[in-house]
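Student: Okay, predicted coordinates and the sequence, questions at the end:
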Amino acid sequence: MAFQNRTGLLAALLIGMSTALPLPALALDDAEKQEFGAFIREYLMANPEIIEEMQQALEIKKEAETKVLAQAAISSNKDAIFHAPEDIVLGNPDGDVTVVEFYDYNCGFCKRAMSDMITLLDKDPNVRFVLKEFPILGPDSLAAHRVAMSFRALAPEQYGEFHIKLLSGDVRATEAHAIEIAKGFGVDETALKAGMDDPAIDQSIRQTYELANALGISGTPSFVIGDEAVFGAVGEEVLLGKIANMRQCESTVC
């Protein structure tokens, strides 16, 4: 082969691929390119863990980039994230730490995260918990959230219980199911359906989509705590840890 240091060249190539740094062009003729390509394949087949390491490095890099973008979005949209007047606040409205959750009523992981929210609010009476209606799982979800938002306008003091009941269980959240639950709280069905057509609902959902996009949120549940967007049902202990850090150093990571 024309190369005297094939392994060195391969190492340089792989480093460039994993760190996204440009490599100087290698002046290879067609035969050398074919031979070098075969050598790369042979080497990777014999050492497949390299691909896994590169993938892990890429994921770490993407996570870091996402975190930086989310921090900038949080800084630029604090009022819309933490203090939107249309959002419902559970827990202590004057709490010293706010947790914001983006959720969908048909999200299985949101059902799991709901128990974390309940436990968190029971354990920590000084947490302010904001709910962001984020219907992303199809027409049924959108309709169920419309019912919920209409219910919220009619009976805000009962919304916490309604929210837990609609998100509980294995029944798919639909318009009809949400209305039946709302009626169980004594809300008038005619008024509930009329409220679903309020243009403010569309405006609120659109704003939540825009915030989610800015924050890099594409799934549910997702949370915002202090200066961090937290993706997924991470569990009660993780949330409590980030809340404790916020109190200690005004950041989720001290």
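Tutor: Received the coordinates, thanks.
Student: From here on, just use CA atoms for contacts and neighbour counts.
Tutor: Fine.
Student: Could you give the separation between the terminal residues of stretch 223-242?
Tutor: Terminal residues of stretch 223-242 are spaced 11 Å apart (CA to CA, to the nearest Å).
Student: Name the residues of that stretch that are buried.
Tutor: Within stretch 223-242, the residues that count as buried by 16 or more other CA atoms under 10 Å are 223-231, 233-234, 236, 239-240, 242.
Student: Kindly report the same for stretch 80-87.
Tutor: Neighbour-count burial for stretch 80-87 flags Ile81, Phe82, Asp87 (criterion: 16+ other CA under 10 Å).
Student: Filter the buried residues of stretch 223-242 down to just the ones in strands.
Tutor: Taking DSSP state E as the definition of strands, the buried residues of stretch 223-242 contribute Phe223, Val224, Ile225, Glu228, Ala229, Val230, Phe231.
Student: List just the nearest of those residues to Asp30.
Tutor: Nearest to Asp30 among these is Phe231, at 46.9 Å by CA to CA.
Student: Looks to me like Val89 is in a strand.
Tutor: Yes: under DSSP: H, G, I helix; E, B strand; the rest coil, Val89 falls within a strand.
Student: another structure for you, compare them:
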Amino acid sequence: MTLKTSVLTLGLAAFIPLSALAQDLDEARVKELVLEAIRENPEIVMEAVAILEQRQAGAKAEAQAKALETQRDLIENDPNAPILGNPDGDVTVVEFFDYNCPYCRRVKPEVRALIDADPNIRLVYREWPILGGGSVFAAKAALAARKQGKYEDFHWAMMGNEGRAEEASVLRVAREVGLDIDQLRTDMEAPEVQDHIATSMQLTQELGFNGTPSFVIGDALVPGFVETDQLAKLVAAAREAAE
């Protein structure tokens, strides 16, 4: 039986006589009944699709919740992930981002306003370069900047950078924040840099994220641009749940 036929048969029970349902129907007869039911009750197509979408959404939410439960320690406490804000804060906000993502750049002032207003937030950054080679180069440079104690300076400068992140623009920003470029290039190839990016890819796949930015705040998985007020509400909910 085809997928289309399987979807449509979800709505047939209310429209096909019980005597027909009781028969041992072959595929050809099922298709006849499907077409007959559609002609008489075309709205069942949308009803069947809605049922399928609801089931798929429920399965996805269940899988995401399980992934968050099993991977929470790695998501929030990976020693190979940069931490801004208060390292000892009582609520952890995790952001997966890409330096070439326009929505990540738009959310930058929202996130900065959040941690400026709430000194008890741990902000964990996960470099997730999914928008091309320039994104990968930028992510590797940012992670390498940790060796020179410049991750935060470099990160904010890159988020404020106009134009696409490519090798030339990344190195220009690196010079502007005082990074040693020769050391940076060497440190970009360190195993921990690739490990961080690989872990980000793994976690986003398990969590069901499909774009940047994406946030994890307590039990909430939040894809896309979020304003400061909404971020603050999610932080408050996570803080309350932890009490």
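Tutor: Happy to help now that I have it. What you are looking at is a predicted structure, and each value in this text was computed from that prediction instead of being measured.
Student: thinking again about what came up before, which of the buried residues of stretch 80-87 of structure 1 sits closest to Leu215 of structure 1?
Tutor: Ile81 (10.1 Å).
Student: What ranges does the stretch 1-150 of structure 1 have for its helices?
Tutor: Assigned by DSSP state H, counting those that start in this stretch, the stretch 1-150 of structure 1 shows helices spanning 6-19, 30-46, 49-76, 78-82, 108-123, 139-154.
Student: highest average neighbour count across the ones you listed?
Tutor: Ranked by mean neighbour count under mean count of other CA atoms under 10 Å, the helices of the stretch 1-150 of structure 1 are led by helix 139-154, which reaches a mean of 22.
Student: what's in contact with it?
Tutor: Applying CA atoms under 8 Å, 6 or more residues apart in numbering, the external contacts of helix 139-154 of structure 1 come out as 88, 104-106, 133, 135-136, 158-159, 163, 173-175, 177-179, 182, 187, 192-193, 195-196, 201.
Student: now those residues: which count as buried?
Tutor: Neighbour-count burial (16+ other CA under 10 Å) applied to the contacts of helix 139-154 of structure 1 gives 88, 104-106, 133, 135-136, 159, 163, 173-175, 178-179, 182, 187, 192-193, 195-196, 201.
Student: Arg126 of structure 2 contacts Pro82, correct?
Tutor: Yes: contact criterion CA atoms under 8 Å: Arg126 of structure 2 and Pro82 qualify, at 7.5 Å.
Student: just the ones in strands among the buried residues of stretch 223-242 of structure 1 now: which is nearest Asn213 of structure 1?
Tutor: In terms of CA to CA, no member of those lies closer to Asn213 of structure 1 than Ala229, at 11.8 Å.
Student: Leu120 of structure 1 versus that closest one, what's the distance?
Tutor: From Ala229 of structure 1 to Leu120 of structure 1 the distance is 18 Å (CA to CA).
Student: can you tell me which residue in structure 1 aligns to Ile121 of structure 2?
Tutor: Under the alignment (TM-score structural alignment), Ile121 of structure 2 maps onto Val127 of structure 1.
Student: Not counting its neighbours along the chain, what's nearest that match?
Tutor: Leaving out its chain neighbours, the residue that sits closest to Val127 of structure 1 by CA to CA, 6 or more residues apart in numbering is Gly95, at 4.8 Å.
Student: Determine the number of other residues adjacent to the one you found.
Tutor: Neighbour count of Gly95 of structure 1, defined by other CA atoms under 10 Å: 14.
Student: show me the contacts for it.
Tutor: Contacts of Gly95 of structure 1 were listed using CA under 8 Å, 6+ apart, and they are Pro125, Asn126, Val127, Arg128.
Student: List the contacts of the most centrally placed residue in structure 2.
Tutor: Geometric centre of structure 2, nearest residue: Phe209, 3.1 Å, by CA atoms, centre = their mean. For Phe209 of structure 2, the contact set (CA under 8 Å, 6+ apart) comprises Pro223.
Student: change it to 6 Å
Tutor: Going by CA atoms under 6 Å, 6 or more residues apart in numbering, Phe209 of structure 2 touches no other residue.
Student: helix/strand/coil for the alignment partner in structure 1 of it?
Tutor: In structure 1, Phe209 of structure 2 lines up with Ile217, judged by TM-score structural alignment. Recorded secondary structure, Ile217 of structure 1: coil (three-state DSSP).
Student: what's the distance between Ile217 of structure 1 and Arg128 of structure 1?
Tutor: Distance of Ile217 of structure 1 to Arg128 of structure 1, given as CA to CA: 21 Å.
Student: Name the surrounding residues that touch the helix or strand harbouring Ser19 of structure 2.
Tutor: Using DSSP states H and E, Ser19 of structure 2 sits in helix 18-22. With contact meaning CA under 6 Å, 6+ apart, helix 18-22 of structure 2 is reached by no other residue.
Student: give me that answer again for 8 Å
Tutor: Here helix 18-22 of structure 2 makes contact (CA under 8 Å, 6+ apart) with Ala13.
Student: OK, contacts around the counterpart of Tyr105 of structure 1 in structure 2?
Tutor: With TM-score structural alignment defining the correspondence, Tyr105 of structure 1 maps onto Tyr99 in structure 2. For Tyr99 of structure 2, the contact set (CA under 8 Å, 6+ apart) comprises Arg105, Pro129, Ser135, Ala138, Ala139, Met158, Met159, Ala165.
Student: rerun that using 6 Å as the cut-off
Tutor: By CA under 6 Å, 6+ apart, Tyr99 of structure 2 lies in contact with Ser135.
Student: can I get the helices of the stretch 1-150 of structure 1 in a markdown table with distance to Glu210 of structure 1?
Tutor: A markdown table is the format used below for the helices of the stretch 1-150 of structure 1 (distance: least, CA to CA, whole Å):
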| stretch | distance to Glu210 of structure 1 |
| --- | --- |
| helix 6-19 | 31 |
| helix 30-46 | 42 |
| helix 49-76 | 11 |
| helix 78-82 | 10 |
| helix 108-123 | 20 |
| helix 139-154 | 16 |
